[in-house]
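> Structure, please.
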Amino acid sequence: MISETVLVPAQGAMLAGDLVMPDQARAVVLFAHGSGSSRHSPRNRMVAGELRTAGLGTLLMDLLTEDEERQDMITAEHRFDIPLLGRRLVAAIVWLGEQAETKHLPVAVFGASTGAAAALMAAAQRPRGVFAVISRGGRPDLADDALEQVCAPVLLLVGGRDPEVLRLNEEAARRLRTPNKLQVVPGATHLFEEPGALEEVARQAREWCEEQLRAGQTTPMRR
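Down below sits the predicted model:
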């Protein structure tokens, strides 16, 4: 297994990431964390670990630089800048397509909370570079018009005790023009902190990726 800290160039910024690739990985999952979080998010790292047991590589990365993070803690000006976050995910997809260990692999994007909107926006901008999108407790509504442009199949995971986010995901599912599935995790709240909730998220995410891989919707990254 290859595990390394990497720097991803994105429009003049250098974004830190943790790339972990199992032997003979079949795909790589790019994680987009939610507002106020980072690549060290324990929830995303837990899910990433489970995905790696299924032979999927993972890239968890910061979407903001250290200076931007410090500024955002004061002003919150970047965390809801979905176009900016989406462009940075696009840069990461392009970067993965240039690395020796990942350039031959299809990419899925896993977004949590506001990161889900950025994931959908990136998928819309790179229709040949993303084979699946997974949203955990996401805000797909923040992707705006990009929703109708997404081509990759989308899995929307929402906690059963997160009614407002569930409503927003139901509305987003109706707007999506690509195959999609809305899966409610019973008893889970927004952060999926309840016993077994994150394990269910990881299981659903793994099965969604495996289903799309079997379907053959796996185009290597294109610049």
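> CA only for contacts and neighbour counts going forward, please
Fine.
> From residue 91, how far off is the residue nearest the centre of the chain?
The chain has residue 110 as the residue nearest its centroid, 2.1 Å off, counting by C-alpha atoms, centre = their mean. From residue 110 across to residue 91, the span is 15 Å (C-alpha to C-alpha, to the nearest Å).
> what do you get for residue 185?
Distance from residue 185 to residue 91, counting by C-alpha to C-alpha: 32 Å.
> repeat for residue 152
18 Å.
> what about these two, which has more around it?
residue 152 (26 against 18; other C-alpha atoms under 10 Å).
> how far out from the middle of the chain is stretch 47-64?
9 Å (C-alpha atoms, centre = their mean, to the nearest Å).
> now stretch 16-25
Stretch 16-25 has its C-alpha centroid displaced from the chain centroid by 15 Å (C-alpha atoms, centre = their mean).
> start to end distance for that stretch?
For stretch 16-25, the separation between the terminal residues is 22 Å (C-alpha to C-alpha).
> Likewise for stretch 91-106?
Start-to-end span of stretch 91-106 (C-alpha to C-alpha) is 15 Å.
> swap in stretch 187-201?
Termini of stretch 187-201 sit 13 Å apart (C-alpha to C-alpha).
> I'd like the structure of this one too, to check against the first:
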Amino acid sequence: MISRTVTVSAGGVGLTGDLAVPADARAIVLFAHGSGSSRRSPRNREVAAGLRAAGLGTLLIDLLTEEEERRDAVTAELRFDIPLLGHRLTDAVDWLAREPGTSGLPVVLFGASTGAGAALVAAARRPDRVRGVVSRGGRPDLAGDALDTVRAPVLLIVGGRDTHVLRLNQEAARRLPGPHTLRVVPGATHLFEEPGALGQVTEAARQWCDEQVRTADGR
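Got it, this is the predicted structure:
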């Protein structure tokens, strides 16, 4: 297991990330947080641990610097700057392609909340590198025009009681030109805090990632 804190050069700044790659990893999942969250998000860390147990590598990265996070905590302006976040996530995809421990691994993007919009932007920009996108309680609509050009398979996971976000995901799904699946977790709200809800997210993401890797390998 490779496990270390890394600094990713993106858009002229250094972004801090937690990289963990099991031996014989079949793919790496790059997490994009949103709505003022960070790589320390307990929900994303729980999902990441479940994916690593299934043989997938993970990179949880802060898309804002510490100074930017402090400013955003007051203004909330940067968390909705999808062009900025999408650009930095694209740079993180390129960084994974250069790293010796990850360069040969397929990349799946996992976006939560506004991070889903950034993940879709990055997928549209790097169609040859991004194998798929998973959105957890995400805002795919924030990807704007990039949503219409995403060719990678997309899994949209939404809580059944998160009605506003569910409607936005249904509308976004109709715009996606590539393969896509909308998975509704019954009884779950936006943060999937209900007992067992986050476990369903993890299992759905694991199965879906397995399918994408097998399909790419021609199995």
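> Any chance you could compute the TM-score here?
Comparison of the two superposed chains (TM-score structural alignment, normalised by the length of the second structure) gives a TM-score of 0.98, and 218 aligned residues with a C-alpha RMSD of 0.9 Å.
> average offset between the helix ranked longest in the second structure and the first structure?
Using DSSP state H to define each element, the second structure has its longest helix at helix 197-217. Compared with the first structure after fitting, helix 197-217 of the second structure deviates on average by 0.9 Å (mean C-alpha distance after the TM-score superposition for the first structure).
> How far does that helix sit from its chain's centre?
13 Å.
> and residue 86 of the first structure, how far is that from residue 128 of the first structure?
Distance, residue 86 of the first structure to residue 128 of the first structure, using C-alpha to C-alpha: 16 Å.
> Which of these two has more residues huddled nearby?
Shown here are residue 86 of the first structure and residue 128; by other C-alpha under 10 Å, residue 86 has more neighbours (25 against 19).
> Show me what the strand or helix carrying the more buried one is packed up against.
Assigned by DSSP states H and E, residue 86 of the first structure belongs to helix 82-96. Applying 3 or more C-alpha pairs under 8 Å, 6 or more residues apart in numbering; DSSP states H and E, one finds that helix 82-96 of the first structure makes contact with strand 2-10, helix 114-125.
> Could I get the full set of helices for the first structure?
So, for the first structure - with DSSP H - the helices run 42-53, 66-75, 82-96, 114-125, 163-175, 197-214.
> so which of those is the most packed in?
helix 114-125 (a mean of 30; mean count of other C-alpha atoms under 10 Å).
> Check the mean deviation of that one from the second structure.
With mean C-alpha distance after the TM-score superposition for the first structure, helix 114-125 of the first structure averages 0.4 Å from its match.
> Quick one: distance of that helix to the chain centre.
Worked out by C-alpha atoms, centre = their mean, helix 114-125 of the first structure lies 8 Å from the chain centre.
> just stretch 114-126 of the first structure next, same as before
8 Å.
> which residues sit against that stretch?
For stretch 114-126 of the first structure, contacts defined as C-alpha atoms under 8 Å, 6 or more residues apart in numbering pick out 32-35, 79-80, 82-83, 85-87, 89-90, 109-111, 129-130, 133-136, 138-143, 146-147, 149-152.
> run the last query once more with 7 Å
The contact list for stretch 114-126 of the first structure (C-alpha atoms under 7 Å, 6 or more residues apart in numbering) reads 32-35, 82-83, 85-87, 89-90, 109-111, 130, 135, 138-143, 146-147, 149-152.
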